[in-house]
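J.: how would this look folded up:
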Amino acid sequence: MLDVRRMQLLREVITSGSVTAAAANLGYTPSAVSQQVAVLEREAGMVLLERAGRGVRPTAAGRLLSEHAAVIGRQLAEAETALADLRAGRAGRLVIRYFATAGATLMAPALAGFRREHPDVGIDLRVTDPGDPLPEVTRGEADLAIVVAPREVSHGGVRLIHLLDDPYHAVLPRGHRLAGSRVIDLGELADEPWVGSESPGPCLDVLLAGCASAGFTPQVVVESDDYTTAQSFVAAGLGVGLIPRMGLANRHPGVVVRRVRGPEPVRTIQAAIRETSAAHLPLARLLAALQAAAA
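T.: From the prediction side, this is the model:
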């Protein structure tokens, strides 16, 4: 296999016109340069230099390797420049995954500020509902994901950074018997028909765990995995529901929203990144922007 460093040394000899001049330019002894050229000739299986007066000139094989050495040198310089830009946060690409309700509340304002500071960093942004994006982070397919996960949960090689706690609120049709209450005990909804608003996953787990703590399992009569549609079903009088605060940005005029207690189900919103990526400057700055948006 040809050694790239020896190819660069050969190019210096050819450019300088002699082994002695090349050695002086590189800070080597002429004998050290000659030895390296001899090793490269053995690797190539061909003579690379021939004498020309007091100096040397390349053979056809020598010119070929010298030309490739020039290309490699340019590519290495470009790689060093690109790496410096990436290290300084001037370039690169971030793969981001998020769930729908985190888009308007967290992702949009965070990316707006990030774009102004890092216009040359590419963004691959994709919503993952109803799937769980955490495995993509674990496998290195995504740099950051917004997830619903308890604070105490740990994942090998993945760091979870708390962004905010998102409590569930009761959504009732106007005129409901509990619409006049400021706060509702969750158990008071035990005998009501329910409009489901969550697909199977961590959000539904939080909702069901809260109901279980209040001593009941909700009797779902209508299924919907969209918060806006779920509110429409509630407004139509088909049942009651629980929807997280982040999912109530567009409130239906036909519903009332009340806090619940005993218990208050809360989903924990976190950012997931790989431990090995924590020091990556663009990622760190995007994470800071998400934390600011959450605050």
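
J.: Going by C-alpha atoms from here, please, whenever you check contacts or count neighbours.
T.: Noted.

J.: Do a quick rundown of the helices in the stretch 1-150 of the chain.
T.: Assigned by DSSP state H, counting those that start in this stretch, the stretch 1-150 of the chain shows helices spanning 4-16, 19-26, 30-44, 60-87, 100-102, 108-117, 134-138.

J.: and the ones you listed as a markdown table, adding mean neighbour count?
T.: As requested, the helices of the stretch 1-150 of the chain are exported to a markdown table (neighbours: other C-alpha atoms under 10 Å):
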| stretch | mean neighbour count |
| --- | --- |
| helix 4-16 | 20 |
| helix 19-26 | 17 |
| helix 30-44 | 16 |
| helix 60-87 | 15 |
| helix 100-102 | 18 |
| helix 108-117 | 15 |
| helix 134-138 | 19 |
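
J.: out of the ones you listed, nearest to Ala170?
T.: Closest to Ala170 of the helices of the stretch 1-150 of the chain, according to C-alpha to C-alpha: helix 100-102, at 17.3 Å.

J.: can you list contacts of the closest one?
T.: Val127, Thr128, Asp129, Ile146, Met246, Gly247 (C-alpha atoms under 8 Å, 6 or more residues apart in numbering).

J.: Check stretch 125-139 too.
T.: With contact meaning C-alpha under 8 Å, 6+ apart, stretch 125-139 is reached by 95-100, 142-147, 156-158, 199-201, 272-274.

J.: Only the buried subset of the residues you listed, as a ChimeraX command please.
T.: Here is the ChimeraX command that selects the buried residues among those (16 or more other C-alpha atoms under 10 Å):
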select :95,96,97,98,99,100,142,143,144,145,146,147,158,199,272,273,274
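
J.: for Gly157, what are its contacts?
T.: By C-alpha under 8 Å, 6+ apart, the residues touching Gly157 are Thr138, Arg274, Glu275, Thr276.

J.: circling back to that earlier point, save the helices of the stretch 1-150 of the chain as JSON lines, and put in distance to Asp226 too.
T.: Below are these laid out as JSON lines (distance: least, C-alpha to C-alpha, whole Å):
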{"stretch": "helix 4-16", "distance to Asp226": "58"}
{"stretch": "helix 19-26", "distance to Asp226": "68"}
{"stretch": "helix 30-44", "distance to Asp226": "66"}
{"stretch": "helix 60-87", "distance to Asp226": "39"}
{"stretch": "helix 100-102", "distance to Asp226": "10"}
{"stretch": "helix 108-117", "distance to Asp226": "19"}
{"stretch": "helix 134-138", "distance to Asp226": "21"}
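
J.: one more to line up against the first:
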Amino acid sequence: FVRRSKPLKLSPAGLRLLKLAQQVLPQVEALQDEFSGLRAGSTGRMHIAIECHACFEWLFPVLEQFRRHWPDVDVDIRPGLAFDALPALLREEVDLVVSSDPEELPGVEFVELFDYNPVFVASQSHPLAEKPFVEAADFRGETLITYPVERTRLDVFSQLLIPAKVEPAAIRQVELTAVILLLVASNRGVSVLPDWVVREVKYSSDYVTRPLTAQGITRRLYAAVRKDDLGKPFMNELLKLAGQEARKLQQA
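T.: Modelled structure (predicted):
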């Protein structure tokens, strides 16, 4: 304070201290609130990596619901990490990995989300539309339209064609599901997609859907999560919503 001043007045040094306090104290209070939220499980980070290309079809509705319930959780999707997703999880660069291929990893739990069926999709006028189901040999003369990922990450290859040692006549890679379906409807090729993707085309006269093999093929999708994060309330909520939304789409 300025000596012998009435009323008391802050000195230049005091004014600087006051200005600094006005800047710092709100930041300290915000940090205290953030720590309190972290301890209570109401705030945090949810960065997701996806190994399943078609998972965007059901993941976005899940995240929309999650955002409304947990507005203070930072949500992000990292599709660019798809092929290094599990190492990124171990490095704590992401918090959840959607995958159909569980592995034994230290400190990581693969939580079951839901089962699904890879489904053959073709034009209504395609010759294979006459069959009640398709087998590996049926792909020999076909152009197979797939997502642009490694063969081993595609169900049609890992579960059907590779074990049978069958090679399609051609492979055409397409990024978007809507474009895949457009090409299939135009009889430019055939595709195999998860059942939650083909829920709408099942009722369209432009397409036919058939099971793979007489028994059908069933796959399971998992969420890989660090075990230390499984106790977080918002993590449990996201896992629950993911399973519910996928089953809703499958039953539509």
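
J.: Most neighbours among the contacts of helix 100-102 of the first structure, which one?
T.: Greatest neighbour count in the contacts of helix 100-102 of the first structure, by other C-alpha atoms under 10 Å, goes to Ile146: 29 neighbours.

J.: Spell out, range by range, the strands that occur in the stretch 51-200 of the second structure.
T.: Counting by DSSP state E, counting those that start in this stretch, the stretch 51-200 of the second structure has strands at residues 73-77, 96-99, 108-116, 118-123, 143-146, 170-173, 190-194.

J.: Any idea which of those strands gets closest to Thr43 of the second structure?
T.: Between the strands of the stretch 51-200 of the second structure, strand 73-77 lies closest to Thr43 of the second structure; by C-alpha to C-alpha that is 4.8 Å.

J.: Over which residues of the first structure does the closest one lie when aligned?
T.: Under TM-score structural alignment, strand 73-77 of the second structure corresponds to residues 121-125 of the first structure.

J.: Pull out the buried positions in that stretch.
T.: Applying 16+ other C-alpha under 10 Å to stretch 121-125 of the first structure flags Val121 as buried.

J.: Name the nearest residue to the equivalent of Val171 of the first structure over in the second structure, ignoring sequence neighbours.
T.: Taking TM-score structural alignment, Val171 of the first structure has Val121 as its aligned residue in the second structure. Residue nearest to Val121 of the second structure in three dimensions, not counting chain neighbours: Thr209, with 4.7 Å by C-alpha to C-alpha, 6 or more residues apart in numbering.

J.: Tell me which helix or strand the one you found sits in.
T.: Per DSSP states H and E, Thr209 of the second structure falls inside strand 207-211.

J.: What residues in the first structure pair up with that strand?
T.: By TM-score structural alignment, strand 207-211 of the second structure lines up with residues 255-259 in the first structure.

J.: now what about the matching stretch, what contacts it?
T.: Applying C-alpha under 8 Å, 6+ apart, the set of residues contacting stretch 255-259 of the first structure from outside is 168-174, 179, 181-184, 231, 234-235.

J.: Please indicate which of these are buried?
T.: When these are checked for burial by 16+ other C-alpha under 10 Å, the buried set is Tyr168, His169, Ala170, Val171, Leu172, Pro173, Arg174, Ala179, Ile184, Gln231, Val234, Ala235.

J.: Burial check on the residue nearest to Val121 of the second structure, number of neighbours?
T.: Per other C-alpha under 10 Å, the neighbour tally for Thr209 of the second structure reads 24.

J.: ditto for Ala212 of the first structure
T.: Ala212 of the first structure - counted by other C-alpha under 10 Å - has 14 other residues nearby.

J.: how close does it sit to Asp165 of the first structure?
T.: From Ala212 of the first structure across to Asp165 of the first structure, the span is 20 Å (C-alpha to C-alpha, to the nearest Å).

J.: In contact with Asp138 of the second structure, which residues?
T.: Applying C-alpha under 8 Å, 6+ apart to Asp138 of the second structure gives the contacts Leu128.

J.: what residue of the first structure matches up with it?
T.: Per TM-score structural alignment, Asp138 of the second structure is aligned with Leu189.

J.: show me what contacts whatever residue of the second structure lines up with Gly239 of the first structure?
T.: Alignment note (TM-score structural alignment): Gly239 of the first structure maps to Gly189 of the second structure. Going by C-alpha under 8 Å, 6+ apart, Gly189 of the second structure touches Ala122, Glu142, Thr143, Leu144, Ile145, Leu183.

J.: What separation do you get for the nearest residue to the second one once chain neighbours are set aside and Phe157 of the second structure?
T.: Yep, that's Glu142 of the second structure we're talking about. Distances taken as C-alpha to C-alpha, 6+ apart place Ala169 nearest to Glu142 of the second structure, at 5.2 Å, with adjacent residues excluded. Relative to Phe157 of the second structure, Ala169 of the second structure is positioned 14 Å away (C-alpha to C-alpha).

J.: These two - which one has more neighbours?
T.: A direct count of neighbours by other C-alpha under 10 Å for Ala169 of the second structure and Phe157 places Phe157 higher, at 19 against 11.

J.: list the contacts for the equivalent of that one over in the first structure?
T.: When the first structure is aligned by TM-score structural alignment, the residue opposite Phe157 of the second structure is Leu207. By C-alpha under 8 Å, 6+ apart, Leu207 of the first structure lies in contact with Tyr168, Leu242, Pro265, Val266.

J.: ok, so of the contacts of stretch 255-259 of the first structure, who is nearest Pro30 of the first structure?
T.: For the contacts of stretch 255-259 of the first structure, the residue nearest Pro30 of the first structure by C-alpha to C-alpha is Tyr168; the value is 78.0 Å.

J.: number of nearby residues for the residue lying closest to that closest one once chain neighbours are set aside?
T.: Leaving out its chain neighbours, the residue that sits closest to Tyr168 of the first structure by C-alpha to C-alpha, 6+ apart is Pro244, at 3.9 Å. Using other C-alpha under 10 Å, Pro244 of the first structure has 22 other residues around it.

J.: Was I right to think Pro244 of the first structure contacts Asp165?
T.: No: the criterion here is C-alpha atoms under 8 Å, and Pro244 of the first structure misses it with Asp165 at 9.8 Å.
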